[in-house]
Every structure is written in C-alpha cells, then in structure tokens.
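Asker: Everything below, folded, please.
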Amino acid sequence: MSTAAPRATGQDHLWSVDEHLEDILATVRPLEPIELNLLDAQGCVLVDDITVPVSLPPFDNSSMDGYAVRVADVAGASEEFPAVLDVVGDVAAGQAGLLHVGPGQAARIMTGAPLPPGAEAVVPVEWTDGGLGEGPVAGMRARSLAPEAAGGQVRVHRPCEARAHVRAQGSDVKAGDRALDAGTILGPPQIALLAAIGRGTVRVRPRPRVVVLSTGSELVQPDEELAPGRIYDSNSFALTAAARDAGAIAYRVGAVADDAETLRTAIDDQLVRADLMVTTGGVSVGAYDVVKEALSHVGDEDEPGSGVEFRKLAMQPGKPQGFGSIGPDHTPLLALPGNPVSAYVSFELFVRPAIRTLMGLTDVHRPAARATLTADRPLTSPKARRQFLRGAYADGTVTPVGGAGSHLVAALARANALIVVPEDVTSVAPGDDVEVILLG
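Answerer: Predicted structure coming up:
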C-alpha cells in the first residue's frame, strides 16, 4: 500500500498551502524496492549504497597509442639525437601474457592496453618515427595484427617522465570505495559506472505510474474540429508532461465528459496501472462539477480508509483541491482545478512532491531563491491568500509574466518561475525582495 487515509477536517476548514502539502506527504509512501536490469533502472532511485568491488581502471593502462618505454632509455632524446630502441612486440587492449620491456627496449602499445612489466611510461606515437619508418596511428594498429610486427627499432624524439600517459590502477575509483549513494537518481553516467564495476542489476524504487485524466464536456482533443463553445484539452497534456518531467511513467487518459458514471468507470479502469491518479476539473461548486460525486463512489467502497476529501485552500490560483485514496490498494488521488494555470501551479506545489516521494527521494521540492522584483507597477495580492504569479527569473531578478488570470496559458509558457506572495502581504513594490520557485 502506498497511502493511508487523509485526516478528516471538515468541509468548511480553510486549508493553508503548507497544511495541504503536509497532509499529502504524510500519507504518500515510497514504492517498494525492486531489482531491475541497468537500462530498466534508468530514472529510478537507488535503494542501497553501492561499493566498488574492483578498482577502475583494474590495471595500469595506456592512455595513448604509442610505445611503452623505460624512462632512462629516452632521457635527453631529441629530433637531432633520438633514442633508438628495439621493439620487442605489441600490447593490444585485452591482451593477456604481457611482454617484458628491458633496458633499451620498447613495446608498441594501444590505448587501453595494460602497461607491460618493466615499462615506466608511454611515449605517444607522434613523438616517434612510428617504428620501421611508419608513422600514422592507423598503420601502427594494422601492424599490431601482423606476425612480423615484433622486432625492428623505433626512434623516440622526446623524453618523458615516469607514469606519463599511463592511467593508474584505481585512479578513477578504488576497490572498497563507495561508488553511488542510496537515494541517487540513476542517469546515464550512473548507469555507466554501475556497468563499469560489473553490476548488471540494481535494487531501486521503480518510477511511479501516474494516470492523468481531465474532465469536461467542453474539451476537444488537439487536431479535432473546434465547435462553438468548445476548447482544446491542454491540461491532460501539460500534466502528463509535468509528471514525466518529475520522473514518473505517465499515462494520459484525456478528457472525460461531465457524467459521474462515465468518470467512475474511467477511473476504475485506470486503477490497475496507477500508483497515483491525477484529475483536473470539476472540483469547485459548479452545477456540472461531477468529480466530487464520482469520487465519492469510486474504487472499493468497502475498503476502510478509502475516500477523497475536497478542500478550499488559502491560495491563488488553485483554491479548490481534492486529496485522498481510492480503491483496494489505497491509490492516492489528487483532484486539481480545471483552469490551466491553476492546474499547473497545483501540480508543481502538490503533485510533483508526491511523485518524488513515491520515488523514494528526500528532497522533493523545486529549488527556491530570492530575487529582486522588476515590474512597472506594484503587484497586488488578496489578503490571507498565498499567491503564485508567473515570472521570468534571471540573474537574481524576476519579472512578472502575464497577469493573475488562471486561464493565461501563453504567459505560463513564457515563465520559468513562480513568484510567491505570502498570505500576510497584499502588495509588493518594484525593487522588493521576493521568493521565487524555480521551474527548471
């Protein structure tokens, strides 16, 4: 189970933003860990610390195509007076049974090949005549496959220090070091490290499956004809994309008509693939706001602790909200307002932290910063409401984008931050210091 029942407070309680978020995070639980193959674990959160079983690199190896030499043999070498060394053979990457480099000798070596015993450094092929009169690296690689490659001489035109162009054993990580900490999100570099130390599977918390469902008989899908009185459904696209951005596997159901039975059926059908459900629309007090009616009967009615509570929050936009759990598995559900800006702001404040909690992360919030407000006139905010205005943030300043209307999608698309006006502040002047939530 991923949630417990939300606390009851009564329909008339005016919730603060912090109270509502606290209730969500107190009831949503991280998903149970599973063992996944590396590529399947991409985007998941690591459950355990990972210790390095073998050093990287596991042996001293060459960082260049060139010649493995003893330092004393090339001391003082120059174009006019090159060091002339006998070539005892080739060392290729992955080769076993190494040659030994003695005084006055060199071994042709490829990038990544183990440094042979006796050698102290690698001189790049560009510092030599290439051996047997051949210089290009491609020619060197071709010769390394030929039986006649051993023997001959190479002229080295520059000296080198000990360990030059040698990747030391354990110079990346040493056996016993901690490779990755529990709580790390596995991206391509982390997966590369796990593969490099020989881990084919890893224990992680899976990416949560989030189902996004928008409601409203007025909604039309993009590319369909827009009849009078209808609007395109943008919320389901915005919130599905936001859920994926937060780290979830998100499924977009699309628009469901304003019919309680149809909505109940749609939600019941989706429970099988949902760790979290998100609806948008139908949560205020309108005559066609059927989400409340539908969610009071959805899922397993006999399951103790199920149910969704609809609330009024002291915020703008996004005053009407719903939260609870539904079905036999107590799947958490967040019901968001239908206005596009209200829905998106509500997602950032409440749904995104819930997704990150399901993933097993401890830092679930967007980063916040302080910024200087740049605006043509003061910003006003309703008393006792925490207002979230869209803004463009850069270099410690933030400029409002669009107005306070909860339908202004174009302004939202130009914003990269939310300007936070606290409940006890009704006006913010240009030049004032404000809090901003950075949207990435």
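
Asker: make it CA atoms for all contacts and neighbour counts henceforth
Answerer: Fine.

Asker: ok, which stretches of the stretch 101-250 of the chain are strands?
Answerer: Under the criterion DSSP state E, counting those that start in this stretch, strands of the stretch 101-250 of the chain are mapped to 105-109, 121-124, 153-156, 166-167, 178-180, 201-205, 209-215, 219-220, 231-232, 249-256.

Asker: who touches the last one?
Answerer: Taking contacts as Cα atoms under 8 Å, 6 or more residues apart in numbering, the residues outside strand 249-256 that touch it are 207-217, 219-221, 233, 236-237, 240-241, 243-244, 262-263, 266.

Asker: re the thing from before, tell me which of the strands of the stretch 101-250 of the chain lies nearest to residue 358.
Answerer: Distances from residue 358 to each of the strands of the stretch 101-250 of the chain were compared using Cα to Cα; the shortest belongs to strand 201-205, at 8.2 Å.

Asker: For that closest one, give me every contacting residue.
Answerer: For strand 201-205, contacts defined as Cα under 8 Å, 6+ apart pick out 30-38, 41, 44-48, 359-360.

Asker: swap in stretch 355-362?
Answerer: By Cα under 8 Å, 6+ apart, stretch 355-362 touches 2, 25, 28-31, 44-45, 183, 205-208, 243, 246-248, 276, 363-364.

Asker: Same check on stretch 389-404?
Answerer: 370-375, 408, 411-412, 414-421, 436, 438.

Asker: I'd like the structure of this one too, to check against the first:
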Amino acid sequence: MHRTKTRHATVEAHREAVRRLLAPLRTPDRIERFPLLAALGRGLAEDIVAPLDLPSFANSQMDGFAIRSTDVPDDGAELRVAAPVPAGIAPAELAPGTAAPIMTGAMMPPGADAVVPIELAVPDSFPVPGEPATVRLPAAAAGNFVRNAGSDIRTGELALAAGTFLGPGQLGLLAALGFTEVPAYRALRILLVTTGDEVVEPGSPLGPGKIYDSNATLLETSMRQAGLEVTRTGISTDRPGELTGLLRRHTPDVDLIVTTGGVSKGAYEVVRQAMEGHDVEFLGVALQPGGPQGIGTFDGVPVLGFPGNPVSCLVSFEMFLRPVLGALFGSPAPRPAVRARLAEALTSPPGKHQVRRGTLRPDGTVGLEGGAGSHLVSALAHSNALVHVPDGIAALAEGAEVEVWML
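Answerer: Below is the predicted model of the structure:
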C-alpha cells in the first residue's frame, strides 16, 4: 500500500534500498552469450578462467640475438650467427657458441635463454641471411629480454571475475585467450517518464509559465551512455489517472520505471498521487540537490521517482541508479574518483551530502561551476566533474581536499 508517512534517509541507506529493489533483476535468464564486440560496455556474468598460458611460449621482447647466456662471459664474446628466427615459426635448437637473429615476439629457440638487443651488438645490424657471419655480444643474464610462457597469465588462473565491466582491455584479453563470445548481462529496459503541466517538448511554442523539458534528454542520454535501453514516453500531465494509464501500457515491456518530478510535498505531486495503492514510498534523502525521492514497485515493476529539477534528477541518477547497476551487473563502470583541492571556498547545508558541479583543472584544483541550485543546467553543461561534500561538513576553505567524480 502507499505509505504517506515521510521519513528521512542517508545517501548510503537510500543507495542500499535501491540495490535491494533491483537485486531481484539479476537472474540467470538475463545472461546471454555475446560476440566480443557486441559485449562492449556490458558486465561479465560469470568468472572466466584462462584456457591457456599467455604468452603460450617463451618469446623475445626485443629485436636482437638469442643466445645461451653461458656462452658469453662478462667481457663479451664473438659468436657465429645462426639462422634467423622470424615471428610465427618454430625454430630449431640453438647450437652452443652461436647467436640467432630474432625478431620481437618470435619464439625463443630451444637452448636459448637470453636476448641481446641489436643496438648492443657489433656490428649493430643483422647480417644477410645465408652468408657466414659473426657478431660480438656483451654478457646477458638468463631471462634477459625474454617473455616467459605464462608470465602474463597461466592456464587455470582467473582471467576475469564475474561483475567485471567489459571495456577494450578486458575484451582484448578474452580475444588473446581465444574466446569469440562471452557471457554478459542483457541491458535493462527503462521506462522514462517526465511529468508536469508546465513542461513542454523542445521545439514547441513556449507559453507563459512553461519550460522546455531538459530532464528527459539529460536522463535518457545518461542512461544510454550507461548501456541501458530506454523507452521515453513523452511528457505526462499532472493528472494522476493519465499517468497511471501511461505506466500500465508500458509495464509489461520494461524492467524499471524512472519518473522525474511530482515526488515532493506540494499539493499537485502527480507521481505521489498516481502511486496511491501501490508499494511506493516517498522520502527525503540527506542530499543536495536530489533530496526528494520515491522508491517501490508499480504493478510489480520497480520504480524510482527522481525530483523534477534538472540537476537534481541527474545527481539522483549518478548517486543511486548508476552505481547500483554497476555493482549488480558490472555495467556501467564506476565514475573515476580522484582527490582534488578546491579552487575556492564553499559552504554546505548541515545534515546533507552536497554535490556541486565543477571543473577539474590541469593543476589538480577543482573550480566550482555555478551555485548549489538544482536548476543550474548551464553550470552543469560547463562541468566535467561532481564535487562531493559529505554530511557533517559545513564549510571548506580554498585548498581543501575533496573527492571528485569525473563525468
């Protein structure tokens, strides 16, 4: 049933509530096997164990000469030049007293245990293949410029753990191990609904008291960037019955409903009214901006209600939905978090975790963009970071260190 009592929660507590709400979506039927390129940006659904060594054979790290290290004393030695070893062949055993020209990545000849770079040889060039030649080389310890088999990863070792975000590096490792496909989570389907009689679509006539809808664009692009499939309904009016009907038309085809607006304590909060009779709670989170939040289920489908101001809804996504999806499904990847020093002083309201927009500069300082207001879309557009001021901190001086999430 709808709960009318308003309670308050910390950022951490509400994020955990969002995690509990969405955890049942992590089911085996959401796992598919994707070709490597199609898996880019998804989360790995199962542990991957290496089926072979990487490298699978000892090979040269440099262009140079493969030698037996015991053939070259400390003061160097002159060795006969053996047949060259290009990449991609299985070479013959290296005879004692000889040095084999070897290319980077080529297999080490049996018997050879070190490589001397070509620039240290005298002469410092490879002889013409087939012509008798000698080369003077300095001493080299066993293992010098040799990539041993399994030095990257060994057969049977954990290559990637379930929950890993699959970026180019991870997919490159899977390709190097011989995989052509990978088990990953299917993207969640999100129904995105913006509400408000005062909101109109960009490009429409802007009458008195009307504003263009930026929330839908902010959130849809953020969600698509995070790998989600988004259905955007257009703008719902402030009539609860219309919103209820709109939601019911789409709930059979989505995994999660996200609304913006209509979750505060005003007289015409349409999301609150439309959720009457459903297991949805509206609460205040100790967050600025983004304090008013809704959470629960509508006809059995998880629903999150974000505030209506543009920056508030984006901060809500970044603070709650994005990190929870990353933790549950391995995608999207966490925002890179760095420490930076404030380029100016700031104040923060008591009892709230404040999130400010800012620009991280090359000198390691972060400058604030705009004020703390939740309507400052221009300041957001000129920012490349979110600046965090935790609960319990009322003021920070210029030069104070803060945590910054890169956007």
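
Asker: Give me the TM-score for these two chains.
Answerer: The TM-score (TM-score structural alignment, normalised by the length of the second structure) is 0.78; 392 aligned residues with a Cα RMSD of 4.0 Å.

Asker: So which of the contacts of strand 201-205 of the first structure sit within helices?
Answerer: Judged by DSSP state H, helices contain none of those.

Asker: Can you flag the buried ones in those?
Answerer: Buried members of the contacts of strand 201-205 of the first structure, counted by 16 or more other Cα atoms under 10 Å: 30-31, 33, 36, 38, 41, 44-47, 359-360.

Asker: Among the residues you listed, which pair sits farthest apart?
Answerer: Distances among these were taken as Cα to Cα; the most separated pair is 30 and 38, at 20.5 Å.

Asker: Can you add distance to residue 197 of the first structure and give the buried ones among the contacts of strand 201-205 of the first structure back as TSV?
Answerer: As requested, those are arranged in TSV below (distance: Cα to Cα, whole Å):
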residue	distance to residue 197 of the first structure
30	28
31	27
33	22
36	16
38	12
41	16
44	19
45	19
46	16
47	18
359	25
360	24
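
Asker: So which of those sit within strands?
Answerer: Counting by DSSP state E, those place 36, 45-46 in strands.

Asker: Among the residues you listed, which one sits closest to residue 427 of the first structure?
Answerer: So of those, ranked by how close each gets to residue 427 of the first structure (Cα to Cα), first place is residue 45, at 41.6 Å.

Asker: For the residue mapped onto that closest one from the second structure, which non-adjacent residue is spatially closest?
Answerer: Residue 45 of the first structure maps onto residue 43 in the second structure, with residues paired by TM-score structural alignment. Excluding its sequence neighbours, the residue lying closest to residue 43 of the second structure (Cα to Cα, 6 or more residues apart in numbering) is residue 330, at 3.9 Å.

Asker: what about that neighbour, distance to residue 314 of the second structure?
Answerer: Distance, residue 330 of the second structure to residue 314 of the second structure, using Cα to Cα, to the nearest Å: 21 Å.

Asker: The stretch 151-300 of the second structure: helices as residue ranges?
Answerer: For the stretch 151-300 of the second structure, the helices defined by DSSP state H, counting those that start in this stretch cover 168-176, 215-225, 240-250, 270-274.

Asker: about what we covered before: any chance of the strands of the stretch 101-250 of the first structure in CSV with distance to residue 285 of the first structure as columns?
Answerer: Compiled in CSV, these are given as follows (distance: least, Cα to Cα, whole Å):
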stretch, distance to residue 285 of the first structure
strand 105-109, 77
strand 121-124, 77
strand 153-156, 86
strand 166-167, 69
strand 178-180, 50
strand 201-205, 39
strand 209-215, 15
strand 219-220, 19
strand 231-232, 21
strand 249-256, 18
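
Asker: Same list (the ones you listed) but as CSV, adding distance to residue 18 of the first structure and mean neighbour count.
Answerer: Shown next, in CSV, are these (distance: least, Cα to Cα, whole Å; neighbours: other Cα atoms under 10 Å):
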stretch, distance to residue 18 of the first structure, mean neighbour count
strand 105-109, 63, 28
strand 121-124, 62, 27
strand 153-156, 71, 24
strand 166-167, 52, 22
strand 178-180, 33, 16
strand 201-205, 27, 22
strand 209-215, 23, 26
strand 219-220, 32, 19
strand 231-232, 32, 16
strand 249-256, 26, 20
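
Asker: could you dump the helices of the stretch 151-300 of the second structure to a markdown table with distance to residue 9 of the second structure and mean neighbour count?
Answerer: Below are the helices of the stretch 151-300 of the second structure laid out as a markdown table (distance: least, Cα to Cα, whole Å; neighbours: other Cα under 10 Å):
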| stretch | distance to residue 9 of the second structure | mean neighbour count |
| --- | --- | --- |
| helix 168-176 | 37 | 16 |
| helix 215-225 | 23 | 18 |
| helix 240-250 | 27 | 15 |
| helix 270-274 | 18 | 23 |
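
Asker: what's the closest of those to residue 1 of the second structure?
Answerer: Using Cα to Cα, the nearest of those to residue 1 of the second structure is helix 270-274, at 12.2 Å.

Asker: helices and strands around that closest one, which ones?
Answerer: Counting by 3 or more Cα pairs under 8 Å, 6 or more residues apart in numbering; DSSP states H and E, the packing neighbours recorded for helix 270-274 of the second structure are helix 240-250.

Asker: what angle separates the helix it packs on from strand 189-195?
Answerer: 160 degrees (axes from the mean of the first three to the mean of the last three Cα atoms, to 10 degrees).

Asker: After superposing, tell me the mean distance of helix 240-250 of the second structure to the first structure.
Answerer: After superposition onto the first structure, helix 240-250 of the second structure lies on average 4.5 Å away from the residues it aligns with, using mean Cα distance after the TM-score superposition for the first structure.

Asker: To which residue of the first structure is residue 372 of the second structure aligned?
Answerer: Under the alignment (TM-score structural alignment), residue 372 of the second structure pairs with residue 404 in the first structure.

Asker: Repeat that for residue 169 of the second structure.
Answerer: Here residue 169 of the second structure is matched to residue 189 in the first structure, going by TM-score structural alignment.

Asker: quick one: its match from residue 43 of the first structure, how far?
Answerer: Taken as Cα to Cα, the span from residue 189 of the first structure to residue 43 of the first structure is 11 Å.
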